[in-house]
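**Student:** Sequence and computational prediction follow.
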Amino acid sequence: MSPHVAEFARDYPFGLDPYQVQGCEALSGGHGVLVAAPTGAGKTVVGEYAVWLAIQQSRKCFYTTPIKALSNQKYHDLVERWGSDRVGLLTGDSSVNPEAQIVVMTTEVLRNMIYAGSTTLHNLGYVVMDEVHYLADRFRGAVWEEVILGLAASVSIVALSATVSNVEDFGEWLRTVRGEFEVVVSERRPVPLFQHVMVGRRLVDLFDGVAPTAQELPSARAARVNKELLQVSKGEASRVRDDSRNPRGRSGRGKPGGGGRGSGQYGGATHPRFAAKPTRRDDMARVLSEARLLPAICFIFSRVGCDAAVQQLLHSGVQLTSRQEARLLGEIADRHTAGLSLPDLDVLGYEDFRHALCAGMAAHHAGQLPAFKAIVEEGFTTGALKLVFATETLALGINMPARTVVLEKLVKYNGEAHVDITPGEYTQLTGRAGRRGIDTEGHAVVLWQSGMDPRAVAGLASRRTYPLRSSFAPSYNMAVNLTSSMGRVRAREILNQSFAQFQTDKSVVTSSRVGRQLTEELADAQQAIECHLGDFMSYALLRDEISELESSSAKQRRAQRAGDIADAVSSLVPGDIIHVARQGWSVVLGIGQKAQRDSVPWVQVIAGDHTVMRLQPHDLTGPPLPVARVRVPRRFSVRDRTERRALLSAMSNKLESIDPDAPENSAPPTDEAQMERIAHLRRQVKAHPCHACEDRETHAVAAARVLRLERDRVRTESDMATRTNSLGTQFDRVCAVLEELGYLDGDELTDAGRMLRRIYNELDLVAAECIRRDTFAGLDAPQLAAVLSTMLYESRPSRDQITPRMPDAASERAQSELRQVWREVGQLERKHRRDRGREPDIGFAEVSWRWASGQELAKVLAHGQLSAGDFVRWVRQVVDFAGQLAQAAGPGDLRRTCLSIVDRMRRGVVDVDLEED
């Protein structure tokens, strides 16, 4: 150990692990270092050594984290060691001593500094990037790569990561773009981890023997599954087989007993009579308490489930704290909520929360008020709070280790289906078990589920890593910032050095093959649309744009028409000729009702290209109104090609005799500008030479195939651009859009481009265009807050969700204009083969308007059907976005209105929680 590292290590109450010494020595040698180690292994020691070195060398050190809560926590840790005069804090909401020698900040703040060429970067020697595996995050991951690529070569980077399976690839990329860079990997936990399964009220070891899983090779762990658990599984399977042979069983009804949905290898449904009795949550809490395995975190992959678990324990009379602990927890809760009014506390359910907290149990999830989460976090770190029910977001959040981690299930809902958790997720979740310096061992407990395979669970516990995948892709804001700071040529080179490109160069062969096949198919398809009257492709594009406009109406307007569509579907009869968006004229073959709780009508049709479809109301853009009728034979077979041809020929003859247009009322109601655009396109369609072609519909089928192949080819190219050396091509396309709209003039930024530099939003270009077009002019602060929210908010699916709306006519007008801007930008993106930005969402608009108007919390939450935590999170995003637009717009009415939004919305629970962060 070198003298510098030895001197640094003397300040710690424990000896440094070999991997920590190795990381510190790399920094002493002037190299960057990537440290990958399990959660709780102490990899931040290497980051703290970078701070120590900076102080010794009279240089600056920035300590970056992915979220504000982590920044706050690290700030307090460093202040405790180095004093408040040497340590600063910079987040989106806080600025404390920003020119200090040591500054803790969110990674976005550092990215913005680099783009702005901030003087704060002068004399910067070290940057610690905590939780660098966040660069896989879909929404924020690109920031990490922007920082790594943008920092001066003289800055040494300390990258701290959870264990990932492709750490060597990541290290190789860092060496490629940063020069000397050492990779330090530790697979060993400083606190050994024991694995258990709780069957009923019994705690059973997952593995035979006494060695903790974290101290063995994966192959040794997997080979030693506890025979007792295997017997439980085998006995359960045997009883299920016996029951299948005697299906009447004890039910006496002769019904099969295997009801229920399968949920993967870690716990599928079996016959309910033979399923192992699930462990009650109050039993689980008491067993852990009796075994002295508290404090514990119990992961439940549901916000509602976490809250329900706390209530179940409370109603079961579980008491996990002493009087002194209960008093301490009550004091912590009251201190964090001191700034809230009694009415606000009442609507937030504070008394129930505090009652459960003082009994030693609480929930922790993204739907909570940040102040409540802060209470839980502080209470847990004191050791007084014994049991926390949390969603998986806690595993990626602040430092909150426990003696034990419990997983209720090994299956979670990913938004589309119930899926097994991955080995990486299991490792991340259980990694919190075992507090260094407090516990001599950690414990992971899985609750037994019917149909569970212990060997599959052992496989989860034996594999400790997951791959790190880049989410990097150029945005409009990134393009103008890179171009401003280094010019387009250098910016393109930087993008081609990204980890995204580095990772996926090896897959270019597969992508190229797919692209080549699509190109060949496209060439063949284009020959089938040659028309003697003119350019049929231009005609098809007009029709396609009409179809796209017809299908792009707002969700709430479609919902209003759902009843009309359902009625129209129910009134159809076989033989009716109707128009189906994108498929064209079709013949009705039959109608019926879908067998479910709410009866849903459907219609079966055959389109001109012989496609047979069963459509429900949500598949249609408007009420299907028949324009004529043909006879459908009683025993018509869709499988008989001759019968299909005859029927479609009859439809074609009928249509020629009446020559109908696609019904205007088949398009959902939309704003006036969109209707005018559709009418204009229809006039162009009728005036086009190919409209008179006798083979028009045949050509149209071929043209539809061309368009489909073209879209597939564009998607493939986009995929290659994200994953291969075409990332620079993506950047070129971004710049082409910006040039056409006047944000770039060659290598130079225009005034509009300089404005765009200050807007960090997924719809950054739409927001900038709205500023340029005075879309927000004349709006007061509440109205503007409502409109801005539509560029931020993303609705969560809900059956009971109220149809959203804009709060008044002025905000409705502005939002309609914003949507028109979004459509026009989308058309330009399509022209330049760019993916369109996500659709604006008005689901938070009225809530934003009400809060900015000064309405009380109870009324706003009751209207919005949001949890307090979600409400605060989205309000804070509106506040942050308004602040960005105030800076981007410059002096004037818009700036004043945006600043008014910030003042109006930073109140009550929002203001308290901003202070918490």
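**Tutor:** Here it is on my side, so go on. For clarity, every value in this text was computed on a predicted model and none was experimentally measured.

**Student:** contacts, neighbours, all on C-alpha from now
**Tutor:** Noted.

**Student:** residue with max distance from the center of this structure?
**Tutor:** Relative to the centre of the chain, and counting by Cα atoms, centre = their mean, the farthest-placed residue is residue 657 at 52.6 Å.

**Student:** Mind giving me the packing neighbours of the strand or helix carrying that one?
**Tutor:** Using DSSP states H and E, residue 657 sits in helix 641-658. Helices and strands touching helix 641-658, by 3 or more Cα pairs under 8 Å, 6 or more residues apart in numbering; DSSP states H and E, are strand 584-594.

**Student:** helix or strand right after the strand it packs on?
**Tutor:** That would be, after strand 584-594 and using DSSP H and E, strand 600-607.

**Student:** Give me the helices and strands touching that following strand, please.
**Tutor:** helix 555-570, strand 584-594, strand 612-615.

**Student:** Quick one, which of the ones you listed gets closest to residue 126.
**Tutor:** helix 555-570 (49.2 Å; Cα to Cα).

**Student:** Go through stretch 838-855 and flag the buried ones.
**Tutor:** 839-853 (16 or more other Cα atoms under 10 Å).

**Student:** Kindly report the same for stretch 718-737.
**Tutor:** 718, 720-737.

**Student:** Output the helices and strands packed on strand 600-607 in JSON lines; the columns should cover mean neighbour count.
**Tutor:** As requested, the helices and strands packed on strand 600-607 are arranged in JSON lines below (neighbours: other Cα atoms under 10 Å):
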{"stretch": "helix 555-570", "mean neighbour count": "17"}
{"stretch": "strand 584-594", "mean neighbour count": "20"}
{"stretch": "strand 612-615", "mean neighbour count": "16"}
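
**Student:** And here is the other one:
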Amino acid sequence: MGSVKRKSIEDPSDTSRPEKQLREDSLLGLDEQVACVHDVSYPEGYVPHAPSSAKTEESLKPAKEFPFTLDPFQSEAIKCLNNGESVMVSAHTSAGKTVVALYAIAMSLKNNQRVIYTSPIKALSNQKYREFKEEFSDVGLMTGDVTIEPNASCLVMTTEIWRSMQYKGSEVTREVAWIIFDEVHYMRDRERGVVWEESIVMAPKNSRFVFLSATVPNAKEFADWVAKVHQQPCHIVYTDYRPTPLQHYMFPSGGDGLYLVVDEKGKFREESFQKALNALVPASEGGRKRENGKWQKGLVVGKAGEDSDIFKMVKMIIQRQYDPVICFSFSKRECEFLAMQMAKMDLNNDDEKVNIESIFWSAMDMLSDDDRKLPQVSNMLPLLKRGIGVHHSGLLPILKEVIEILFQEGFIKCLFATETFSIGLNMPARTVVFSNVRKFDGDKFRWISSGEYIQMSGRAGRRGIDDRGICILMVDEKLEPSTAKLMLKGSADPLNSAFHLSYNMLLNQIRCEDGDPENLLRNSFYQFQADQAIPDLQKQAKILAEERDSIVLEEEDSLEDYYSLLQQHKSLKNDVRDIVFSPKYCLPFLQPGRLAGVYCTNTNENVPSFSIKENVTWGVIINFEMVKGLSKDDEDKKPEDANYTVDILTRCMVHKDELGKKSTKIVPLKDPGEAAVVSVPLSKIDSLSSVRLKIPKDLIPLEARAHTLKKVSEVLSRYAKEGGMPLLHPEDDMKVKNSSYSKAARRIEALESQFEKHDISKSPIIEEKLKVLHKKKELTARIKSIKKSLRSSSVLAFKDELKARKRVLRRLGYISRDDVVELKGKVACEISSADELTLTELMFNGVFKEIKVEEMVSLLSCFVWQEKLQDAQKPRDELELLFTQLQDAAWKVAKVQLECKVQIDVENFVSSFRPDIMEAIYAWAKGSKFYEIMEFTQVFEGSLIRAIRRLEEVLQQLIQAAQSIGETELESKFEDAVSKIKRDIVFAASLYL
């Protein structure tokens, strides 16, 4: 395939090329749609070997034949594998990346080599194990929950297990020839992404890699990194090809039709988009209400389900035979709420119902009679029989798997799922619906990103079944065409490192024979990306320096002196204002009708004013109020400590910044004839006049506002003749008694007399000269900041943090002065599923020795529970006492970190341990039935099961830890704890195994 475009890493023109560029480099002579890009990264100084011509007939035979014609990207990737070289395959969901993994496994087995397949989630590992087992038989599984045939030639595992095997020096790591990292774009995950980076950097030097990833625009950068770290070529096979093209529609809330906004050729239809927005019925007239920051959707409370948007939408999809459909929703509650809207819809015939029932009950056979009575189990079957399913992390794992199986078999026509359904599971549908275009990301409501949209919409369109996939966005608020285009036609999110240091990683690195934390940092993708930025930063600094040096000013020294006086003047004026206009002094004078001077800036002017006299606009005070804080403490503040805003009638507006947050920039109105009441913070008031006007009660009519401002103008012009508006004197009238104020006021007077005597102040173009000097100073500051970035990029990115964290470990007694891992360190080395330091401190404080097993399990639940519950049950006294001990240990650990200069928010850290499920876990360890616990707890069944499974994971790690330091008594106590919690529905085996 001679038309393949290859470039070596040394090629200076080849920076990490964006997605668009890659698309333009596509294979020549092929249909543009199917085309792929093949590129290769070589390590520095690497000389490619000439291919050996002495290959035997046996070695030329493909390791595996496929019953279909391979796509160009698949055959390109397989060529790289046959040449024994690593490859990264970057392609859309459902494009067929697994073919490359299957070939790599077949090739390893044929050559009697060992191969590892890692995936980000246990459920995906279970599925892949089942798939590979049917194909190859010599396959094992290791997920932390389950171990099956650990000596098999092909091992499927989670990336976390692979990382810990590498740290422990397992013999598997010495034998492995190929490592397949599935869903490698997971590396950008904020919490767990670092595990991928560690395991790639630490991978055995003689192994080769297959990386499977969703489309990432910087695939080349990733391959460059792998080539550098492992000193071997790494190929990139990139394709933007979708086997089934997509059409993107909009469904406006309250409307009754679909509008095609992006066609299958990727063209955005502006006209259709505008029509959709015009058909939008505002929320107040129906559609949707928002309550307490949660989205309530589809129906205004009390309306029948058939009137809801989602019911109309699904009905239309079924009528047009666009099913099966996945409706994505961003919360578990909303998923269930929307599914309940389908109460009157039945999508299955009698035969299908019989099949569903038999599949369902044969899956539930492994459950005890009590567990089968769980409301979630009994409520789900009637829904499933009607062809409707729900899939989210709050479901019982066994239910989730039954639903996946029913969906794959075509018995579920409409599935309501959360975002997690779009990761890895190979379950395409014909149509994908987004029930919302905004999501809450733990911090705020925001538009979904183009990367998230690509990931989820990738589920639409089944290869070989549908001629196109359909994506429908349900929109309930006006969105800008630019926002829509960015979402629907934007590029995938780049693969950026989420690397961070953890104590467990440090201790394991220090303990390993050839471990070296600095080496891990130096080789991290994070450091690589920082280093990549260096040439660009150097270029920027050079351009800015040239621009700065081209600015030549006459009398620059004298100007500098004047500029510095101005800066001092400005700073002192601010100090004075902060004192005089603090609530303590100014509140008694903010009566309605008093004239006030407000600072005004010109929006177009990014350069500050260089006049001593500032731009002040006069207006009338209407009233003032305390700013309500977000927390209870803010509301209880004393009046003099609280924040206030003043409503002033003036010809100004509060300028909003891009994010829509109110910035405190006050700007003149474009039409000076307008008059508006604006809320300004006290800090924006420049002066208060002794003049008060009588103002009308009702200022809503424009005439009333205009008439009042006319009176203000008259007052201003009258006093202009008499030397200016009479002001309240801070000391005489407002009774400001403050030594700092007196000092600042005297200093301002002295400065103002210096201005008058200054030689340069007489220059007619002084303002212009000062603006030029200000620009020069800004350029100097930008150059300084770039140089600072350059210093931090070229040295080790985490060098200071590494030192600080080592200080913490020494001070707490985890490592010695000479970096030898002590007893405590050996324990923390084993703990990767919970906060290792706090847990180790509790263990060494003797807390676990003195308490009952059930209490210990209950205490450990605080380490694995992350969700915030509204009305969580308060734990009983003895458990609360234990929780206090945990908080004390966490407080101590956090304080030491703060003292050792590790950046940490102590309050946040301590409150991250939550007692919400202590009672539930205590009852479970005591032997209660699962349904009994569900009766008194607010938690979703699946969430509780996940917590108990994580708890078992932590206990297993604690067993290892106790073993490593010879604590046999504790070891048997932890084993006893495992036997108490490991039972029934919580640990029911996966249906895939």
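**Tutor:** That came through, no problem. Not measured: the values here are computed from a predicted model.

**Student:** Any idea what the TM-score is?
**Tutor:** The TM-score (TM-score structural alignment, normalised by the length of the first structure) is 0.71; 713 aligned residues with a Cα RMSD of 4.2 Å.

**Student:** Can you add distance to residue 469 of the first structure and give the helices and strands packed on strand 600-607 of the first structure back as TSV?
**Tutor:** Formatted as TSV, those follow (distance: least, Cα to Cα, whole Å):
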stretch	distance to residue 469 of the first structure
helix 555-570	33
strand 584-594	42
strand 612-615	38
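
**Student:** Does residue 700 of the first structure touch residue 540 like I think?
**Tutor:** Yes - Residue 700 of the first structure lies in contact with residue 540 (Cα atoms under 8 Å); the separation is 6.6 Å.

**Student:** Next up, the contacts around the equivalent of residue 951 of the second structure over in the first structure.
**Tutor:** Here residue 951 of the second structure is matched to residue 878 in the first structure, going by TM-score structural alignment. Residue 878 of the first structure makes contact with 785, 788, 789, 792 under the criterion Cα atoms under 8 Å, 6 or more residues apart in numbering.

**Student:** Between these, identify the one with the most neighbours.
**Tutor:** In terms of neighbour count, residue 785 stands highest of the contacts of residue 878 of the first structure at 34 neighbours, by other Cα atoms under 10 Å.

**Student:** Buried residues, stretch 392-408 of the second structure. List them.
**Tutor:** Buried residues in stretch 392-408 of the second structure (16+ other Cα under 10 Å): 392-407.

**Student:** Quick one: distance of that stretch to the chain centre.
**Tutor:** 25 Å (Cα atoms, centre = their mean, to the nearest Å).

**Student:** so stretch 773-790 of the first structure corresponds to what in the second structure?
**Tutor:** Aligning stretch 773-790 of the first structure against the second structure (TM-score structural alignment) gives residues 845-862.

**Student:** now swap in stretch 281-291 of the first structure and tell me
**Tutor:** Alignment of stretch 281-291 of the first structure against the second structure: residues 310-320, by TM-score structural alignment.

**Student:** Show me what that stretch is in contact with.
**Tutor:** 256, 298, 305, 306, 323, 325, 338, 341, 342, 414, 435.

**Student:** Now do the contacts for the first one.
**Tutor:** Contact partners of residue 256 of the second structure, counting by Cα under 8 Å, 6+ apart, are residue 312.

**Student:** That one is in what secondary structure piece?
**Tutor:** Using DSSP H and E, residue 256 of the second structure maps to neither a helix nor a strand.

**Student:** In the second structure, which residues correspond to stretch 844-853 of the first structure?
**Tutor:** Under TM-score structural alignment, stretch 844-853 of the first structure corresponds to residues 917-926 of the second structure.

**Student:** Pull the distance from that stretch to the chain's centre.
**Tutor:** 32 Å.

**Student:** before we move on, back to that, anything in contact with each of residue 700 and residue 540 of the first structure?
**Tutor:** Joint contacts of residue 700 of the first structure and residue 540 (Cα under 8 Å, 6+ apart) do not exist.

**Student:** need the contact list for residue 247 of the second structure.
**Tutor:** 260, 262, 263, 264, 468, 469, 470, 471.

**Student:** With respect to residue 445 of the second structure, which of those residues is nearest?
**Tutor:** residue 471 (21.9 Å).

**Student:** just the helices in the stretch 401-550 of the second structure please.
**Tutor:** 450-457, 481-489, 503-511, 517-522, 525-532, 534-549 (DSSP state H, counting those that start in this stretch).

**Student:** And the stretch 201-350 of the second structure, by the same measure?
**Tutor:** 219-230, 270-278, 309-319, 332-340, 350-364.

**Student:** Go through the ones you listed and name the closest to residue 528 of the second structure.
**Tutor:** helix 219-230 (6.6 Å).

**Student:** What residues sit buried inside that closest one?
**Tutor:** Applying 16+ other Cα under 10 Å to helix 219-230 of the second structure flags 219, 220, 221, 222, 223, 224, 225, 226, 227, 228, 229, 230 as buried.

**Student:** Could you list every helix and strand in contact with the lengthiest helix in the second structure?
**Tutor:** Ordering each helix of the second structure by length in residues (DSSP state H) puts helix 766-794 first. Packing partners of helix 766-794 of the second structure (3+ Cα pairs under 8 Å, 6+ apart): helix 525-532, helix 534-549, helix 556-580.

**Student:** okay, the longest one sits on what stretch of the first structure?
**Tutor:** So the one you mean is helix 556-580 of the second structure. Mapping helix 556-580 of the second structure onto the first structure (TM-score structural alignment) gives no aligned residues.

**Student:** Grab the nearest non-local neighbour of residue 27 of the first structure.
**Tutor:** residue 33 (6.7 Å; Cα to Cα, 6 or more residues apart in numbering).
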